[in-house]
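Engineer: with the sequence up front, the predicted model follows.
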Amino acid sequence: MNRLFDKSIVLACCIAAATGLAVDARLVAAFCLGVIATSLAELAQKERTSRTSEAASYAYIIAAVFVPPFVPFAPLALYDIARRVRRERVWVALGIGVAFVFALVADLRADALAARTLLLTAILSVAATLLSLRTAQLEREQQRMRRIRDELQERALALEARNRDLADRQDYEVELATLAERARIAREIHDSVGHQLTRASLQTEALRVVHADEPRVAADFADVKHTVDEALQLVRASVHALNDTAADLSVQLECIVEGACSDGGPQIEIEVLAEHAPANITNCFAAVLREALSNTIRHAHAKTITVRCMEHPSFYQLIVTDDGADATPASSSNVAEGMGLGSMRERVEALGGTFTAGPRAGAGGWRVFATVPKQQGDEAR
């Protein structure tokens, strides 16, 4: 848009400079060719067409050297030459400018054109060249500003993503600390209060036996024992409930994956789509994942490990796959392999689930697949 505005002004000044000249075929041709050349410069986008338009501008200046009616419209060509001038071609542009100056002097001496026309053309040529250089600098500054704006936007988006990651990480750390604290409280209650209540129950039962010949005293001790047993049952229920809430499936699996990641090791991708899994299922899947990752990292030589844990309407599912070249991890230690797979199978089948492990069908690598029914898992609690 800036170029079109500049060229409109330059063209109007060129027409004003040509005022007073005899309108003939050469002047009309000069006007038409000048407009066509400068329009081609705006339409040229590719490198090949750009070179063609640049050559047309040079040809117009050369024509102005030999044909005086081309002189008044030469500033249009000089404007286009100045916009495309490069350091490696600056001498060509200067040579064309010097030739045009000599053409103006020659036309002035030969009285080919009026002195007024030549003076206006000279002034307009300098103004058009400076205007073109100024507009080119303005366009470069605009491009630089757009580039800076894009870089700032990219940095802002990257910072937002990093802030989200940090916030998620902070939430994860808080959740992990909360779960660890719940587990610690559950252990403390179980080890201190639970043992003390068990001891009080045994002591009360012993006193009831000692005073068996005193029915009233024995009945009082029986009531005390019943109260202590009820308190013990409530403490055990609270401890189990607190321990269950301390075992979060997503946090446990992500913690295991984070511990297994290393700089030179395989890339581990994890996706957990399960919520509020019972503690026994959480512990089972955690043990299975820990053993599967250990086998894969030690024996499979995999580059990528994928872990997916999903909650379905009637069961929980854990799938661990890798792209290792060796389809039978730990093939060199069959005993250890048997113990590892056997341990995973026992844990899953103890909850009424299904466990399979073996090479991936139709692809390289190893696959561990475990499912545990919800109802069986809940009853096992």
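Structural biologist: Done, it's in. Numbering: from 1, shown residues only.
Engineer: make it CA atoms for all contacts and neighbour counts henceforth
Structural biologist: Fine.
Engineer: for Ile305, which three-state class applies?
Structural biologist: strand (DSSP: H, G, I helix; E, B strand; the rest coil).
Engineer: just Val251 next, same as before
Structural biologist: Secondary structure, three-state DSSP: Val251 is helix.
Engineer: show me the contacts for Leu197.
Structural biologist: Shown in contact with Leu197 (CA atoms under 8 Å, 6 or more residues apart in numbering): Val228, Asp229, Ala231, Leu232.
Engineer: of those, which is the most crowded?
Structural biologist: Leu232 (21 neighbours; other CA atoms under 10 Å).
Engineer: may I see the buried residues of the strand or helix carrying that one?
Structural biologist: Here Leu232 sits within helix 215-246, counting by DSSP states H and E. For helix 215-246, the neighbour count (16 or more other CA atoms under 10 Å) marks 218, 221-222, 224-225, 228-229, 231-232, 235-236, 239-240, 242-246 as buried.
Engineer: so Ala180 sits right up against Ala246, yeah?
Structural biologist: Yes - contact criterion CA atoms under 8 Å: Ala180 and Ala246 qualify, at 6.7 Å.
Engineer: try this one next to it:
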Amino acid sequence: MRRICDKAIIFFCCLPGVLGLDGFAMPVAAILSGLFFTLFYEIISEKKVYCLVLTLIHSAAAVAFLPISLLCPIVVYDCINSKRYYNAVFPAMSVAICFTRLGLTTAFVTSGLCVIAAFLGIKTMKLYEYEQKLISMRDEDTEKQNQLKARNRELIDKQDYEIQLATLGERNRIAREIHDNVGHMLSRSILQVGALKVIEKDEMVKEQLSGIGQTLSGAMDSIRMSVHRLHDESIDLAVSAKEALKALETKCEVSFDCDISPDAPKKLKLCFIGIVKEAVSNVIKHSDADKVSVIMREHPAFRQLIFSDNGKITKPTADSGIGLQNIRDRVSALGGICQITGDNGFKIFVTVSKEGEKQ
């Protein structure tokens, strides 16, 4: 748009000199030649040779037909603006050759317009370059901001994951310590109370010891339930699966998606975690995959695990092996269905009904 405005300014500055010519045909021919040149130059501006030929033709025509030289400033502008500085010499030479024939005033005005056109061409060209640099810098800045946001999200997710992992580990440690320390002390106290009941002759004391034994047994049952609950809560299916998949991060692009409820039975969690670990080991040892996908889905009546990669694996490995047999045994123990294939990449498809989990 700036080029069009610049050319319009130069054209209207040249117009008085052209309209001052005698007759009608000469001004019209000069104007048409200038318009034809600038329009055609826009079309072929990417082709250096064609632009040079067009400039030479116009310059030669300007020397042969004097009115055309009055529109040489437009030619100078196009040459300078397209960074073909040497081409601008030819229209300038045409004006110089026609200098004495144009008349002193017209010659100086035309020469001045050529200089102004050159400055306008450089100015518009520089503005365009600065705009392109600004757009490029803005795009790079936007891209860097998006990358920074992605890195921040990744860092936050990683921190949340590490906190969750540490919390689960602490729960597991507390459950283990309660089981090992308090549980054993209560068990010993129950045995001691039972021994006292055997050797005690006084019925009243025996009755009191029975009450103490029942209290201790109730406390033992309560602690046992709490320990089991803590241990079950310490098993997070998604976190444990991600931890197992870390072994593939240096080899494959890993995709993981899990929407199974945290309240899923402990047996199912351990089953799916064991399957993922075994599948990861299988990919590392036997597959040349560069993409691995793990999907865990919860449906109203059943839960699914789909482990797949895009590598090539031998059929005997897909059909046999102690590790794969262990996967089948785990699923079978929950009354589920397990399909393992290796035709188009290694794939494990497991379905476990919610009724089967309760068995």
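Structural biologist: Arrived safely. Keep in mind the model is a prediction, meaning the values are calculated, not measured.
Engineer: any idea what the TM-score comes out to?
Structural biologist: TM-score of the superposed chains, computed with TM-score structural alignment, normalised by the length of structure 2, equals 0.91; 357 aligned residues with a CA RMSD of 2.4 Å.
Engineer: what span of structure 2 lines up against the helix holding Leu232 of structure 1?
Structural biologist: Aligning helix 215-246 of structure 1 against structure 2 (TM-score structural alignment) gives residues 203-234.
Engineer: and for Leu15 of structure 2, the neighbour number?
Structural biologist: 16.
Engineer: could you do Asp323 of structure 1 as well?
Structural biologist: Neighbour count of Asp323 of structure 1, defined by other CA under 10 Å: 21.
Engineer: these two touch, right, it and Trp366?
Structural biologist: Yes - contact status for Asp323 of structure 1 versus Trp366: in contact at 7.0 Å, counting by CA under 8 Å.
Engineer: what sits against Gly194 of structure 1?
Structural biologist: Here Gly194 of structure 1 is in contact with Leu232, Val235, Arg236 (criterion: CA under 8 Å, 6+ apart).
Engineer: between the residues you listed, which is nearest Ala44 of structure 1?
Structural biologist: Nearest to Ala44 of structure 1 out of these is Arg236 (CA to CA; 84.0 Å).
Engineer: any figure for the gap between the closest one and Ala277 of structure 1?
Structural biologist: According to CA to CA, to the nearest Å, Arg236 of structure 1 and Ala277 of structure 1 sit 20 Å apart.
Engineer: would you check the span in structure 2 matched by the lengthiest helix in structure 1?
Structural biologist: Longest helix in structure 1, counting residues (DSSP state H): helix 115-188. Alignment of helix 115-188 of structure 1 against structure 2: residues 104-177, by TM-score structural alignment.
Engineer: ok, average deviation of that stretch from structure 1?
Structural biologist: Average distance, stretch 104-177 of structure 2 versus aligned residues of structure 1 after superposition (mean CA distance after the TM-score superposition for structure 1): 1.1 Å.
Engineer: one step back: save the contacts of Leu197 of structure 1 as TSV, and put in distance to Ser192 of structure 1 too.
Structural biologist: Shown next, in TSV, are the contacts of Leu197 of structure 1 (distance: CA to CA, whole Å):
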residue	distance to Ser192 of structure 1
Val228	15
Asp229	16
Ala231	14
Leu232	12
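Engineer: contacting residues around Ser294 of structure 1?
Structural biologist: Ser294 of structure 1 makes contacts with Ala260, as judged by CA under 8 Å, 6+ apart.
Engineer: any idea which element it lies in?
Structural biologist: Going by DSSP H and E, Ser294 of structure 1 is part of helix 279-295.
Engineer: same question for that helix: list its buried residues.
Structural biologist: Buried residues in helix 279-295 of structure 1 (16+ other CA under 10 Å): 279-290, 292-293, 295.
Engineer: kindly report the same for stretch 41-53 of structure 1.
Structural biologist: Under the neighbour-count criterion of 16+ other CA under 10 Å, stretch 41-53 of structure 1 has Ala41, Ser50, Ser53 buried.
Engineer: what comes into contact with it?
Structural biologist: Ala37, Thr38, Leu40, Glu54, Asp80.
Engineer: also stretch 268-276 of structure 2?
Structural biologist: Contacts for stretch 268-276 of structure 2 (CA under 8 Å, 6+ apart): 235-237, 240-241, 244-245, 305, 307, 327, 330-331, 334, 357.
Engineer: state the pair within those that is farthest apart.
Structural biologist: Every pair in the contacts of stretch 268-276 of structure 2 was compared (CA to CA); the two farthest apart turn out to be Leu245 and Glu357, at 24.7 Å.
Engineer: so how far is Ser293 of structure 2 from the alignment partner in structure 2 of Leu293 of structure 1?
Structural biologist: Aligned by TM-score structural alignment, Leu293 of structure 1 pairs with Val280 of structure 2. Val280 of structure 2 is 11 Å from Ser293 of structure 2, where distance means CA to CA.
Engineer: same thing with Gly103 of structure 2?
Structural biologist: As for Gly103 of structure 2, its distance to Ser293 of structure 2 is 83 Å (criterion: CA to CA).
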